[in-house]
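>>> give me the fold of what follows.
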Amino acid sequence: MKAKLKLYSYWRSSRGHRVRIALSLKGIEYEYIPVNLLKGEQFDPDFMKINPMGTVPALVDGEVVITDSFAIIMYLDEKYPEPPLLPRDLHKRALNHQVASIISSGIQPHQNLADFLRFFFYLKKQKLKSKPIAGRHESIAWVNNAIRKGYTALEKLLVNCAGKYATGDEIYLADLFLVAQVHGAMIKFKIDVEPYPTLAKCYESYKELSVFEDAVAAKQPDAPALMI
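So this is what the prediction gives:
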């Protein structure tokens, strides 16, 4: 009997959230292995053998190990092609890649407050920065600005092509990234998507689907009991 795929993740990880949706959409059974980032379990020697970067998610499929959410999703889409996560239409395909790229490189990294503060502590330690380190409030304001700037770009990109979902009436790659981003920003930074009507409409549509609702942070095995 073939072993189940293993997904190493953390309940509040928006990167892990994307992957959980992909697995559910494809109907793939997998073993969820929690990695508590607050306790530093991502730096445990055993996990570092799986992912030397010390980040989640990480997917293990037999001898195959993939440690980037975008790469994991593309791997799953090629190995399990139904339902497809990319449309045949070249323009819509490019739009899906754009949305994924804007979120994965232009928004998500900036909202990881722990990494943001760790970076400034590193600069201070190395004496590369003469100004006082930014406080928590200044850091959160900076993160909020980055998220809203990204949302503005996504709204303009999708306003003329969205249907029920981001790029039409079928679920594709863009939707996985968008729902995880919006949900993560809401629970971490209380940023509402309402000022962005296209994004808000898509997010409401996602709530109607069990594959999206089952993947939310609060429903994961490692989520605190008070979240459920």
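
>>> from now on I want contacts and neighbour counts done on CA atoms only, so please keep to that.
OK.

>>> secondary structure class for the closest residue in space to Ile66 that isn't next to it in sequence?
Distance criterion CA to CA, 6 or more residues apart in numbering; nearest residue to Ile66, sequence neighbours excluded, is Leu59 at 5.2 Å. Using DSSP: H, G, I helix; E, B strand; the rest coil, the structure places Leu59 in strand.

>>> sequence B follows; please return its structure for comparison with A:
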Amino acid sequence: MTDLVLHGYWRSSAAYRVRIALNLKGADYRQLTHDLRQGAQRSPDYLALAPHGLVPALECDGSVLIESPAILEWIDARWPSPPLLPRAIDDAAIVRAMAALIGCDIHPLNNLRVLNRLKSDLGASGDQVQSWIAHWIEQGFSALETLIARHGRGFAFGDSATLADCYLVPQVYGARRFAVDLSPYPHLTAAADAAAALEPFQNAHPDAQPDADR
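Purely as a prediction, here's the structure:
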């Protein structure tokens, strides 16, 4: 029997996307949580497991996987059904590009360690940090809106959830948390809301996690 342990944090977008994928596959896993606000991801015990000091990390039968893009690809290979990527290679590349717009162009610039650095090293005010967050979300979402309008048929790509939705739903959650205006992105928000209504996505929602603030 596979022993699958997800190390995460309830409000981590990267951990959120991995929870979605595991839930879509029906994988049985347990969670260990690390409070990023308290710096738990930099504890010696966790660094011995995941030397980059970030979440998520996924333990499986003695192996440790880090970085959500690699973890998601592994999940899709380990449990092929339902697939997170279309079979056609051109379509799969489009879905990967949608995911990368979030995973490479938005999320890294808006994660907690970057925001903390803006405040501590550059003295950015709350309003300046908010403007920074909104800027990078808007840049990425503008491109995604075009792609989803072109390729979506109810979801980010096509008529079922894919890797793109695993990235999109957590990023929309983050955008709404920071009160970013999403009205310019009707196709994007409709796709995100359709995916978020599915049970695997609902069960992955930050508020449904055992370490969520109550």
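
>>> returning to that earlier point: pretty sure the residue nearest to Ile66 of the first structure is touching Lys4, no?
No: under the contact definition of CA atoms under 8 Å, Leu59 of the first structure does not touch Lys4, with a separation of 10.7 Å.

>>> the more surrounded of those two?
Residue environment comparison for Leu59 of the first structure versus Lys4 gives the larger neighbour count to Leu59, 30 against 14, counting by other CA atoms under 10 Å.

>>> which of the residues in the longest helix along the first structure are buried?
For the first structure, the helix with the greatest residue count under DSSP state H is helix 136-158. By 16 or more other CA atoms under 10 Å, the buried positions in helix 136-158 of the first structure come out as 139-140, 142-144, 146-148, 150-151, 154-155, 157-158.

>>> ok, now stretch 169-188 of the second structure?
Along stretch 169-188 of the second structure, the positions that meet the burial threshold by neighbour count (16+ other CA under 10 Å) are Val169, Pro170, Gln171, Val172, Tyr173, Gly174, Ala175, Val180, Tyr185, His187, Leu188.

>>> map the third one across to the first structure for me.
Just to be clear, that refers to Gln171 of the second structure. Taking TM-score structural alignment, Gln171 of the second structure has Gln181 as its aligned residue in the first structure.

>>> what's the helix or strand hosting that match packed up against?
Secondary-structure element containing Gln181 of the first structure, defined by DSSP states H and E: helix 173-189. Helix 173-189 of the first structure is packed against helix 14-25, helix 90-101, helix 136-158, helix 197-206, with contacts defined by 3 or more CA pairs under 8 Å, 6 or more residues apart in numbering; DSSP states H and E.

>>> just give me the match in the first structure for Thr189 of the second structure.
Pairing criterion TM-score structural alignment: the partner of Thr189 of the second structure within the first structure is identified as Ala200.

>>> what number of residues lie near that match?
Every residue meeting other CA under 10 Å relative to Ala200 of the first structure is counted, giving 17.

>>> and Pro87 of the first structure, by the same measure?
Applying other CA under 10 Å, we find 18 residues neighbouring Pro87 of the first structure.

>>> residues contacting the residue of the second structure most remote from its centre?
Summary for the second structure: using CA atoms, centre = their mean, the residue whose C-alpha lies farthest from the chain's mean C-alpha position is Gly123, with a distance of 27.9 Å. Contact partners of Gly123 of the second structure, counting by CA atoms under 8 Å, 6 or more residues apart in numbering, are absent.
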